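>>> Here is a sequence with its predicted model. Questions after.
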Amino acid sequence: MFVISKTHVGMVRTVNEDALLATGPKLFAIADGMGGYAAGETASSEALKVLQQEAANFENLEADALSAALAQAVRQANAHIHHLAQTEEKYHDMGTTLVAVYLPGDGRAYIANVGDSRLYSWHQGELRQITVDHSYVAELVAQGEITPQEAFQHPQKNIILRAVGAEAGLEVDVFAMELAEASKLLLCSDGLSDMVQDEQIAAILQGNSTKQAAEMLLEAALDNGGRDNISLILIDLTSTEEED
């Protein structure tokens, strides 16, 4: 397995509020923070810190028990961030998206998602979005009121409906997927997916090595405006390029 991660403040923002957990070998995650001065970067980094600590509880778990433990870890992060937001004025109203994937080596990926950071899978030229965005425009698409193309250009596409730390309780989406038909996994913040359409992401993954693809995805987001922080983790499951 080869893993490469990239993060960039973008062309507009002055602070990078994204946080990445890409040390592996099993747990990978991206969090995209929001809030006032320093609050967003605190929310994202604290969420991943709790997630990494809780990952010690994942060992020797399987199937439904592992999914439940992953969801509980995200809820622990939610409780921690919500407490900080309630007790320290400078952190008031902070929160973060979170997408995480855990690879225990059983041929499956276990995924948790809150907000609009995404996990994609790629195999033989086909890109699939695995997670579901918890956003205003995603709801409009689901209801048939706008098309995915209209959603990509929608002026309110950054409005999210769920965030880690925003409320005392949290609903966490948890997925388990078979890896037999996945060559690569891509985790990203909306700084990538809002700037680069799925068709372009697929084309970049199709025509380039994993390392080149990661560079080109970041460059494409910057070239298309870079209006937000940009973060990605690209996981090559095939081990055909480099071992890391």
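Alright, I've got the coordinates. Please read all numbers here as calculations on a predicted model, not as lab measurements.

>>> switch to C-alpha atoms for all contacts and neighbour counts from now on
OK.

>>> and the longest helix for this structure?
Counting residues, the longest helix found in the chain (DSSP state H) is helix 63-87.

>>> how about stretch 173-190: buried residues?
173-176, 179, 182-190 (16 or more other Cα atoms under 10 Å).

>>> Of these, which pair is most distant in space?
L179 and D190 (23.9 Å; Cα to Cα).

>>> Adding secondary structure and distance to L205, write the buried residues of stretch 173-190 out as JSON lines.
Conversion of the buried residues of stretch 173-190 to JSON lines gives the following (DSSP: H, G, I helix; E, B strand; the rest coil; distance: Cα to Cα, whole Å):
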{"residue": "D173", "secondary structure": "strand", "distance to L205": "26"}
{"residue": "V174", "secondary structure": "strand", "distance to L205": "25"}
{"residue": "F175", "secondary structure": "strand", "distance to L205": "23"}
{"residue": "A176", "secondary structure": "strand", "distance to L205": "23"}
{"residue": "L179", "secondary structure": "coil", "distance to L205": "17"}
{"residue": "A182", "secondary structure": "coil", "distance to L205": "12"}
{"residue": "S183", "secondary structure": "coil", "distance to L205": "10"}
{"residue": "K184", "secondary structure": "strand", "distance to L205": "9"}
{"residue": "L185", "secondary structure": "strand", "distance to L205": "10"}
{"residue": "L186", "secondary structure": "strand", "distance to L205": "10"}
{"residue": "L187", "secondary structure": "strand", "distance to L205": "13"}
{"residue": "C188", "secondary structure": "strand", "distance to L205": "14"}
{"residue": "S189", "secondary structure": "coil", "distance to L205": "17"}
{"residue": "D190", "secondary structure": "helix", "distance to L205": "18"}
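
>>> between these, which is nearest L161?
Each of those was checked against L161 using Cα to Cα; the closest is D173, at 12.9 Å.

>>> let's bring in a second model and compare:
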Amino acid sequence: MFWNKLFEPLEYTLSGILVSDVGRKRTENQDNFSFGEFVNGNKSNSIRLEIQKVTLPQAYGIMDGMGGEKLGAQASLEAAGFFSDIKRDILEILPKLDTKGREKVFTSLIYSLNEKVCQMALENNVKQSGTTIIAIFFVENRAYIVSVGDSRIFLIRNGEVTQQNKLDTMNITITENGVEKQIRGGLSQFLGMDASEYELVPHIVDLKLKEDDTFLLCSDGLTDYVTPEEIGEAISNKSGVSSVDYLLGLAMERGGKDNTTIIRLDVKAKGTESTVSE
């Protein structure tokens, strides 16, 4: 009995907080999300949500509507709504699948989301609309990360911060005063692309969870102004509410030109205390 208990897999819970803010320059919040049962259906300029000790499986996501395309807010809302509707079905089947099976499911999800955004644009007589997505699925003792675009997800483990997903940004090299430098261009892929002409390839990461892991998902309204090191320091040294308020405050102080959405998720073994709301 003792040995069975000693090697019994840990059961995890999640506590978390979400903030979404329109920023200082934009007049519309084109970010959206799937956080528990909530999406930003009213496209509110400022919103805060919390969860406490929810049991797995769970899934969360941030959808950043593209300001350079028409109906960016509607594109992110379409993606967030469909993701919220389908995530329970995906969570149910993930434990039954091998690696290739999960890749097929996540790729199918991305193509379905892409179709939803394209259909919305067509119905509104818009040539193209777009949104990015970063999502994380927690099942048993694993986390599966899926992304398209330039929103990011960080893992903070034992005080170290590491970015978990690849970005679909295109860098452009320019020469200025005889010096070459790179500036960020557009996106090589996003939700809302013509899938008959371009192949969508989601970035998928499979992680084994450890107790006290913290994940931070964010739109580029945060990472345009705040470094990964600053994110890791804030998560490691501040409680849930304090950390996201601090990070959002930094982004606003340094310009706040874009909408900013942040989700912090803390992984705990069942029965341990969470510090998200302290």
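Alright, I've got the coordinates. None of these values were measured; they are calculated from a predicted model.

>>> Quick TM-score on the pair, please.
The TM-score (TM-score structural alignment, normalised by the length of structure 1) is 0.85; 229 aligned residues with a Cα RMSD of 2.4 Å.

>>> circling back: distance to V164 of structure 1 added to the buried residues of stretch 173-190 of structure 1, as a markdown table?
Formatted as a markdown table, these follow (distance: Cα to Cα, whole Å):
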| residue | distance to V164 of structure 1 |
| --- | --- |
| D173 | 12 |
| V174 | 14 |
| F175 | 17 |
| A176 | 21 |
| L179 | 27 |
| A182 | 28 |
| S183 | 30 |
| K184 | 26 |
| L185 | 23 |
| L186 | 21 |
| L187 | 17 |
| C188 | 16 |
| S189 | 14 |
| D190 | 16 |
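
>>> Identify, from these, the entry nearest to Q200 of structure 1.
When the buried residues of stretch 173-190 of structure 1 are compared against Q200 of structure 1 (criterion: Cα to Cα), the nearest one is L186, at 13.6 Å.

>>> Alignment lookup: the closest one to structure 2.
Taking TM-score structural alignment for the superposition, L186 of structure 1 sits opposite L216 in structure 2.

>>> Might one say that that match is in contact with V267?
No: with the criterion set as Cα atoms under 8 Å, L216 of structure 2 and V267 do not qualify as a contacting pair; they are 11.4 Å apart.

>>> hmm, back to that, helices or strands next to the longest helix of structure 1 in the packing?
In this structure, helix 63-87 of structure 1 packs against helix 39-54, strand 108-114, strand 173-178, with contacts taken as 3 or more Cα pairs under 8 Å, 6 or more residues apart in numbering; DSSP states H and E.

>>> Out of the ones you listed, which is closest to Q212 of structure 1?
Nearest to Q212 of structure 1 among those is strand 108-114; the distance by Cα to Cα comes to 24.2 Å.

>>> With structure 2 overlaid, report how far that closest one is off on average.
Its aligned residues in structure 2 lie a mean 0.7 Å from strand 108-114 of structure 1 after superposition (mean Cα distance after the TM-score superposition for structure 1).

>>> Apart from its neighbours in sequence, what residue is nearest the equivalent of F138 of structure 2 over in structure 1?
Here F138 of structure 2 is matched to L103 in structure 1, going by TM-score structural alignment. Nearest in space to L103 of structure 1, with sequence neighbours left out and distances taken as Cα to Cα, 6 or more residues apart in numbering, is K26 at 4.7 Å.

>>> Tell me how many other residues crowd the one you found.
Other residues lying near K26 of structure 1 total 13 when counted by other Cα atoms under 10 Å.

>>> Ok, A65 of structure 1 next?
Applying other Cα under 10 Å, I find that A65 of structure 1 has 12 neighbouring residues.

>>> Please enumerate the strands of structure 1.
Counting by DSSP state E, structure 1 has strands at residues 2-8, 18-21, 27-34, 95-96, 98-102, 108-114, 118-123, 126-129, 173-178, 184-188, 230-236.

>>> Alignment lookup: T260 of structure 2 to structure 1.
Using TM-score structural alignment, the partner of T260 of structure 2 in structure 1 is I230.

>>> Which residues are in contact with that match?
For I230 of structure 1, the contacting residues are 6-10, 18, 188-192, 218, 221, by Cα atoms under 8 Å, 6 or more residues apart in numbering.

>>> Put together a markdown table for those residues, with distance to A38 of structure 1 on each row.
A markdown table is the format used below for the contacts of I230 of structure 1 (distance: Cα to Cα, whole Å):
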| residue | distance to A38 of structure 1 |
| --- | --- |
| K6 | 21 |
| T7 | 17 |
| H8 | 17 |
| V9 | 14 |
| G10 | 17 |
| D18 | 12 |
| C188 | 21 |
| S189 | 18 |
| D190 | 19 |
| G191 | 18 |
| L192 | 22 |
| L218 | 24 |
| A221 | 24 |
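
>>> between those, which is nearest D116 of structure 1?
Within the contacts of I230 of structure 1, distances to D116 of structure 1 taken as Cα to Cα reach their minimum at D190, with 6.4 Å.

>>> Contacts only, for that closest one.
116-118, 228, 230.

>>> residues in contact with the longest helix of structure 1?
43, 46-48, 50-51, 54-55, 57-58, 91-95, 110-112, 164-170, 172-176.

>>> redo that, cut-off 6 Å
Among residues not part of helix 63-87 of structure 1, those counted as contacts by Cα atoms under 6 Å, 6 or more residues apart in numbering are 47, 50-51, 54, 91-92, 164-165.

>>> what residues are up against the residue most central in space within structure 2?
The centre of structure 2 sits closest to I134, judged by Cα atoms, centre = their mean, with a distance of 3.4 Å. I134 of structure 2 sits next to 61-62, 146-147 when contact means Cα under 6 Å, 6+ apart.

>>> what's the answer for A73 of structure 2, then?
If you count contacts by Cα under 6 Å, 6+ apart, A73 of structure 2 has them with 30, 65.

>>> 10 Å - rerun?
When contacts are counted by Cα atoms under 10 Å, 6 or more residues apart in numbering, A73 of structure 2 touches 28-32, 40, 43, 63-67, 129-131.

>>> Which members of those residues are the farthest-apart pair?
Considering Cα to Cα, no two members of the contacts of A73 of structure 2 lie farther apart than N40 and S129, which are separated by 18.2 Å.
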